[in-house]
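> This is the structure alone, sequence omitted:
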């Protein structure tokens, strides 16, 4: 068994049997809410099962221990995917791979997920309301949350598609210059494509600079052939999602 880095709400290990192919076990941490760990395991298993019939490069589901009866905590067992987190050295190549993969995800609508995904846009709008005052008080990005809250937002906030909801280089695998896989589908939801693109380009910009982040947007819009709507609002939302301790990101990004 070999531990992998990554996973802020879980531990991740590669299991190498004497016979057969290696698999990856994600064990969800019980952070005082067993129901939350169960929900995360069930959601990832459901999404991976549905994605198996699509062209999205996601790991195949092997098994799920929903209540931790066998693994001690809710867990998901998946196929091992080839690749590493070493991204292409050329920012344009990186942006093209990220954009192409996001577009594939957003163009995928597995029927099995039609009614089972959380509403990512609704969660954001709820977080901006008085229903979640603690979030605003504690957030290091309180100023950004204020800017988002002050912007007029349409009730529907545009189209909703399948989104990974944590799509960034730290959740992708590369073989050379080719993006070979997308992992960690725990937060998958139904949401606005622009929310995904804004979050991804922010992550790239934090590591490689603003120009590299802009390349992600440029490549995505070229991929889908139209301009994204509501992008400015979602850029603010992405900025407000930044974690307090950026130094801790060294374990997860690039």
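Alright, I've got the coordinates. The shown structure was predicted, so the numbers you read here are calculated from the model rather than taken from an experiment.
> contacts, neighbours, all on C-alpha from now
Will do.
> hey, which helix is longest across the chain?
helix 34-51 (DSSP state H).
> Buried residues of that helix, list them for me.
Residues of helix 34-51 classed as buried: 37-51 (neighbour count, 16 or more other C-alpha atoms under 10 Å).
> which helices and strands sit right next to the helix or strand following that helix?
With elements assigned by DSSP states H and E, the helix or strand that comes after helix 34-51 is strand 61-65. Under the contact criterion of 3 or more C-alpha pairs under 8 Å, 6 or more residues apart in numbering; DSSP states H and E, strand 61-65 touches helix 34-51, strand 75-79.
> so can I have JSON lines of these showing distance to residue 13?
Shown next, in JSON lines, are the helices and strands packed on strand 61-65 (distance: least, C-alpha to C-alpha, whole Å):
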{"stretch": "helix 34-51", "distance to residue 13": "15"}
{"stretch": "strand 75-79", "distance to residue 13": "10"}
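> what does the longest helix of the chain contact?
Residues external to helix 34-51 that are found in contact with it (C-alpha atoms under 8 Å, 6 or more residues apart in numbering): 28-30, 58-61, 63-67, 73-76, 110, 112-113, 117, 184-188.
> Distance of residue 215 relative to residue 178?
For residue 215, the distance to residue 178 (C-alpha to C-alpha, to the nearest Å) stands at 17 Å.
> And the two? Which one has more around it.
Taking other C-alpha atoms under 10 Å, residue 215 and residue 178 do not tie; residue 215 has more neighbours (21 against 16).
> how would you label residue 250: helix, strand or coil?
Here residue 250 is helix, with the state taken from DSSP: H, G, I helix; E, B strand; the rest coil.
> Check residue 24 too.
Going by three-state DSSP: residue 24 is strand.
> residues contacting the closest residue to it other than its chain neighbours?
Once flanking residues are discounted, residue 24 sits nearest to residue 14: 4.5 Å by C-alpha to C-alpha, 6 or more residues apart in numbering. Contacts for residue 14 (C-alpha under 8 Å, 6+ apart) come out as 1, 2, 3, 4, 22, 23, 24, 25, 80.
> residue contacts, residue 13?
1, 2, 3, 4, 24, 25, 26.
> let's bring in a second model and compare:
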């Protein structure tokens, strides 16, 4: 077996495990590291078939990740649920939740065409596509619900960036000290944002962009649609500017999505996920810089987060 590319780094036990899940006569002919992930190593495996053609798979490996078994269990459950729903998610091939066969917990799945698009250019066109895709996810009614959503911050763990509007942040933190508003449960991706959505973006002379895939379902859960909208909104605000974060809830409603009835309820969810970003600005901005958005330094992203949180408070409180 000849393995080329960066993933000559596919570990021996994992390589043997993958090979056991290939068709008779197939072999791995090339591997490539996929960049942009935060919690796991991602590798594209090109498989040579018996008829001389190739197909691609994706190997997701959780290396030294706390609660890897839980995350993989959620993801495999979500991918199983999504089969046949029309939501463009990877197809599950195999999972080793406890590293019984691999060096680390691992997931093998089909490869989706397309790429992530993090540039400002064309965002006006992509925003409604993101909104419509999220509405479609929330429309799913699984026979077995995934577990309840997990909040990503508390009033006591918020990290207030330096030089921010201290009074405004204090008011925002007070918002999430209150009990969560009542909500109608929906199937949530829980990490829906441009970095987890694949696009086909053709040349200007052809038809417009389209979504070809939604990936990273490790946080799939059950909860308020507002929470998924809030998570995408803060990511849009940090990637493209606060005004885009504010526009996404409107785009979601224009796509026939239903959000909380009152401004105070909407504010709770938007602020909760906005403040959660304060704890991981450095973590989320690094993959963006590696993808070419070199201007998104930790400080620049902190400034956008500050502006976004204050804008939420000014607009909805």
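Looks like it arrived, so ask away. Since we're looking at a predicted model, the values are computed, not measured.
> TM-score for this pair?
Once superposed, chain against chain, the TM-score is 0.83 (TM-score structural alignment, normalised by the length of the first structure); 236 aligned residues with a C-alpha RMSD of 2.4 Å.
> that older thread, for the contacts of residue 14 of the first structure, which one is nearest residue 135 of the first structure?
residue 4 (30.2 Å; C-alpha to C-alpha).
> What helix or strand is residue 304 of the second structure located in?
Residue 304 of the second structure belongs to helix 298-316, assigned by DSSP H and E.
> so what secondary structure elements neighbour that helix?
Short answer (3+ C-alpha pairs under 8 Å, 6+ apart): helix 298-316 of the second structure packs on helix 166-175, helix 225-240, helix 242-254, helix 263-276, helix 281-290.
> Quickly compare those helices and say which is most buried.
Of all those, helix 225-240 carries the top mean neighbour count, a mean of 25, counting by mean count of other C-alpha atoms under 10 Å.
> Can you give me the stretch of the first structure that that one aligns onto?
Using TM-score structural alignment, the residues of the first structure aligned to helix 225-240 of the second structure are 193-208.
> what's the distance between that stretch and the middle of its chain?
Distance of stretch 193-208 of the first structure from the chain centroid (C-alpha atoms, centre = their mean, to the nearest Å) equals 11 Å.
> Quick one: average offset of it versus the second structure, please.
Relative to the matching residues in the second structure, stretch 193-208 of the first structure has an average distance of 0.9 Å after the fit, by mean C-alpha distance after the TM-score superposition for the first structure.
> same question, stretch 96-104 of the first structure
Mean for stretch 96-104 of the first structure is 0.4 Å (mean C-alpha distance after the TM-score superposition for the first structure).
> Against residue 309 of the second structure, how distant is the nearest residue to residue 248 of the second structure once chain neighbours are set aside?
For residue 248 of the second structure, ignoring the flanking residues on the chain, the nearest one in space by C-alpha to C-alpha, 6+ apart is residue 233 at 5.8 Å. Distance, residue 233 of the second structure to residue 309 of the second structure, using C-alpha to C-alpha: 11 Å.
> Residue 81 of the second structure now?
Separation of residue 81 of the second structure from residue 309 of the second structure (C-alpha to C-alpha) stands at 35 Å.
> Show me which positions of the strand or helix carrying residue 137 of the first structure end up buried.
Take DSSP H and E as the rule and residue 137 of the first structure turns out to sit in helix 133-138. In terms of neighbour count (16+ other C-alpha under 10 Å), helix 133-138 of the first structure has its buried residues at residue 136.
> re earlier: give me the secondary structure label for the aligned partner of the residue nearest to residue 24 of the first structure in the second structure.
Correspondence of residue 14 of the first structure to the second structure, assessed by TM-score structural alignment: residue 44. Three-state assignment for residue 44 of the second structure (three-state DSSP): strand.
> And for the one 3 residues further on?
Under three-state DSSP, residue 47 of the second structure falls in the strand class.
> what sits against it?
26, 27, 28, 29, 30, 54, 55, 56, 57.
> go on, residue 193 of the second structure?
231, 232, 233, 235, 236.
> One more pass at 10 Å, please.
By C-alpha atoms under 10 Å, 6 or more residues apart in numbering, residue 193 of the second structure lies in contact with 130, 134, 214, 228, 229, 230, 231, 232, 233, 234, 235, 236.
> The second one matches what in the first structure?
For residue 134 of the second structure, the aligned position in the first structure is occupied by residue 102, per TM-score structural alignment.
> Am I right that that match is in contact with residue 163?
Yes: in terms of C-alpha atoms under 10 Å, residue 102 of the first structure counts as a neighbour of residue 163; the distance is 8.1 Å.
> got any residues that touch both of those two?
Common neighbours of residue 102 of the first structure and residue 163 (C-alpha under 10 Å, 6+ apart) are 108, 193, 196, 197.
> before we move on, the earlier item: for the helix holding residue 137 of the first structure, packing partners?
helix 120-127, helix 142-150 (3 or more C-alpha pairs under 10 Å, 6 or more residues apart in numbering; DSSP states H and E).
> ok, and what's touching the longest one?
Counting contacts by C-alpha under 10 Å, 6+ apart, the residues outside helix 142-150 of the first structure that touch it are 124-125, 127-129, 135-136, 139, 232-242.
> One more: the shortest one?
Applying C-alpha under 10 Å, 6+ apart, the external contacts of helix 120-127 of the first structure come out as 128, 131-136, 145, 148-149, 153, 155-160, 162-163, 165, 187-192, 195, 234, 237.
> The residue lying closest to residue 88 of the first structure once chain neighbours are set aside - how many residues pack around it?
Nearest residue to residue 88 of the first structure, sequence neighbours excluded (C-alpha to C-alpha, 6+ apart): residue 177, at 5.1 Å. Residue neighbour count, defined by other C-alpha under 10 Å, stands at 14 for residue 177 of the first structure.
> residue contacts, residue 177 of the first structure?
Contacts of residue 177 of the first structure (C-alpha under 10 Å, 6+ apart): 86, 87, 88, 89, 90, 93, 94, 97.
> With respect to residue 222 of the first structure, which of these is nearest?
Looking at the contacts of residue 177 of the first structure and their distance to residue 222 of the first structure, the nearest is residue 97, at 12.4 Å (C-alpha to C-alpha).
> quick one: residue 191 of the second structure and residue 231 of the second structure, what's the gap?
Distance of residue 191 of the second structure to residue 231 of the second structure, computed by C-alpha to C-alpha: 7 Å.
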